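A.B. asks: Pasting the sequence and the predicted model now:
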Amino acid sequence: MELKEAWEKLQSGEVGLIDARETEQFLNEHIPGSLCAPYSPYSWGRSISRYLRDYPKNVLVVAGKGLGEKVRKELEENGFQVLAVIEGVEEWKRSGLPVSGVQEVEPERIMENLDEWEVIDVREPYEWNYGVIPKALRIPMNDLPDALGRLDRNKKYAVVCQHGNRSLSAALFLADNGIRAVSIAGGMERWIAEDLPYEFPED
């Protein structure tokens, strides 16, 4: 399958895309809309099939060097039809197709350059009562898809949650939708522990 055809099918929802590389590689650069599922020699294909019961059975796969056939075999043994295996994302990029990525940034780096960032707090409303970064946009993670149209694509967003896990997922979602975003490492827990400015919401 040609890469441009693969991208069209991915965009239309006809196929899924499983990225079996290491998490760090995925975060650095990945194909928008792909699912991060680092390969493991221990029942990886079986675990994927359980986890992705409602996922398309026709899939594309991004694999690290030398792992393509192992990944293909395990997926096909567990009910998937692998349409193509893509080794890394270099050829994808050379074809002019999009990639996205996200970084975790230390809280003090964000604070030092806070005028360059718009902060999005993706915690639940009750969590904001523990303290929020001044002027942060408060958008619970589940509401983020509906808020995409309100975000300025010319700005950079720093996403924060309580511990740093949800913010990483949220920043990935924003990046995959063409918005520049990073995740604040350690979340509000670390922000407060490092005695960086925060306030309590009035409402």
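C.D. replies: The structure has been received and is ready for your questions.
A.B. asks: rest of the way, CA atoms for contacts and neighbours
C.D. replies: Fine.
A.B. asks: got the contact list for the nearest residue to G178 once chain neighbours are set aside?
C.D. replies: Here the nearest residue to G178 in space, its sequence neighbours aside, is R153; by C-alpha to C-alpha, 6 or more residues apart in numbering that works out to 7.5 Å. Contacts for R153 were tallied using C-alpha atoms under 8 Å, 6 or more residues apart in numbering; they are G178, I179, R180.
A.B. asks: and the comparison structure, right after this:
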Amino acid sequence: MGDGTREFPVGLQRQADAGGYGLLAPDEAWRRIQTGALGVVDVRDAPHYEAGHVPGALCFPLPPTWMARLLRRWWLHKVLCAAQCPSVAFVCAGGTSTRSDSAARAAVVQGFAVAYRIAGGMDAWHAAGLPVEFGPCGPCAPPGDEAGNASDRDGRDAAPRPVCSGGG
């Protein structure tokens, strides 16, 4: 279920097939971003995002442990508005990180029409010579919420800020 233009490493393709999402080469992802057909979510830690990220990417750090990820994944649907962002890609540090795999699987389960993982992550993005932008990791969940369990000042559950950075 790759992008149809490239061969991907067998292990990466198996993960994508098992997770029900596709793979995109960085150059194909960039082409789709430029046309507005793809939203990108960067699942690396905030300091890595701030040091350089895909232009227009939403900062959505996923914790490195599986248990913490499970607690945080349900925020994806509320943050990204699946109905308004039918095509979304996730990017992490490099080809060996499993954060983007976890996020893409969660997106599939939560009803995104099309979910991708950018093959090779930011390592491959840089190697392809594609542009990066710099800036702070904005809040995609209530401030101070590292595990997705936040509440506002009145003690009620605070809703995350819905974002759609592409896909129409």
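C.D. replies: The structure has been received and is ready for your questions. Just so you know, these numbers come straight off a predicted model, no measurement behind them.
A.B. asks: Please work out the TM-score for the two chains.
C.D. replies: The TM-score (TM-score structural alignment, normalised by the length of structure 2) is 0.59; 112 aligned residues with a C-alpha RMSD of 2.3 Å.
A.B. asks: quick revisit: tell me the secondary structure at the residue nearest to G178 of structure 1.
C.D. replies: For R153 of structure 1, the secondary structure call by DSSP: H, G, I helix; E, B strand; the rest coil comes out as coil.
A.B. asks: That one pairs with which position in structure 2?
C.D. replies: Aligned against structure 2 by TM-score structural alignment, R153 of structure 1 finds its counterpart in A82.
A.B. asks: quick one: which helix or strand includes the residue sitting nearest the centre point of structure 1?
C.D. replies: With distances taken as C-alpha atoms, centre = their mean, L172 lies nearest the centre of structure 1, 2.6 Å away. Assigned by DSSP states H and E, L172 of structure 1 belongs to helix 165-176.
A.B. asks: cool, and R190 of structure 1?
C.D. replies: Assigned by DSSP H and E, R190 of structure 1 belongs to helix 187-193.
A.B. asks: where along structure 2 do the helices fall?
C.D. replies: In structure 2, helices defined by DSSP state H lie at 10-19, 26-34, 46-50, 66-72, 75-80, 99-109, 121-127, listed in chain order.
A.B. asks: so the shortest one aligns onto which residues of structure 1?
C.D. replies: The alignment of helix 46-50 of structure 2 onto structure 1 (TM-score structural alignment) spans residues 125-129.
A.B. asks: Now do the strands in structure 1.
C.D. replies: Read by DSSP state E, structure 1 holds these strands, from start to end of the chain: 16-19, 35-36, 58-63, 81-87, 104-105, 117-121, 137-138, 156-160, 181-184.
A.B. asks: now those strands as JSON lines including distance to Y130 of structure 1?
C.D. replies: Putting the strands of structure 1 into JSON lines (distance: least, C-alpha to C-alpha, whole Å) gives the following:
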{"stretch": "strand 16-19", "distance to Y130 of structure 1": "36"}
{"stretch": "strand 35-36", "distance to Y130 of structure 1": "31"}
{"stretch": "strand 58-63", "distance to Y130 of structure 1": "40"}
{"stretch": "strand 81-87", "distance to Y130 of structure 1": "45"}
{"stretch": "strand 104-105", "distance to Y130 of structure 1": "22"}
{"stretch": "strand 117-121", "distance to Y130 of structure 1": "12"}
{"stretch": "strand 137-138", "distance to Y130 of structure 1": "13"}
{"stretch": "strand 156-160", "distance to Y130 of structure 1": "13"}
{"stretch": "strand 181-184", "distance to Y130 of structure 1": "17"}
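A.B. asks: Give me whichever of those is most buried.
C.D. replies: Of those, the one with the most neighbours on average (mean count of other C-alpha atoms under 10 Å) is strand 181-184, at a mean of 28.
A.B. asks: residues in structure 2 matched by that strand, start to end?
C.D. replies: Aligning strand 181-184 of structure 1 against structure 2 (TM-score structural alignment) gives residues 115-118.
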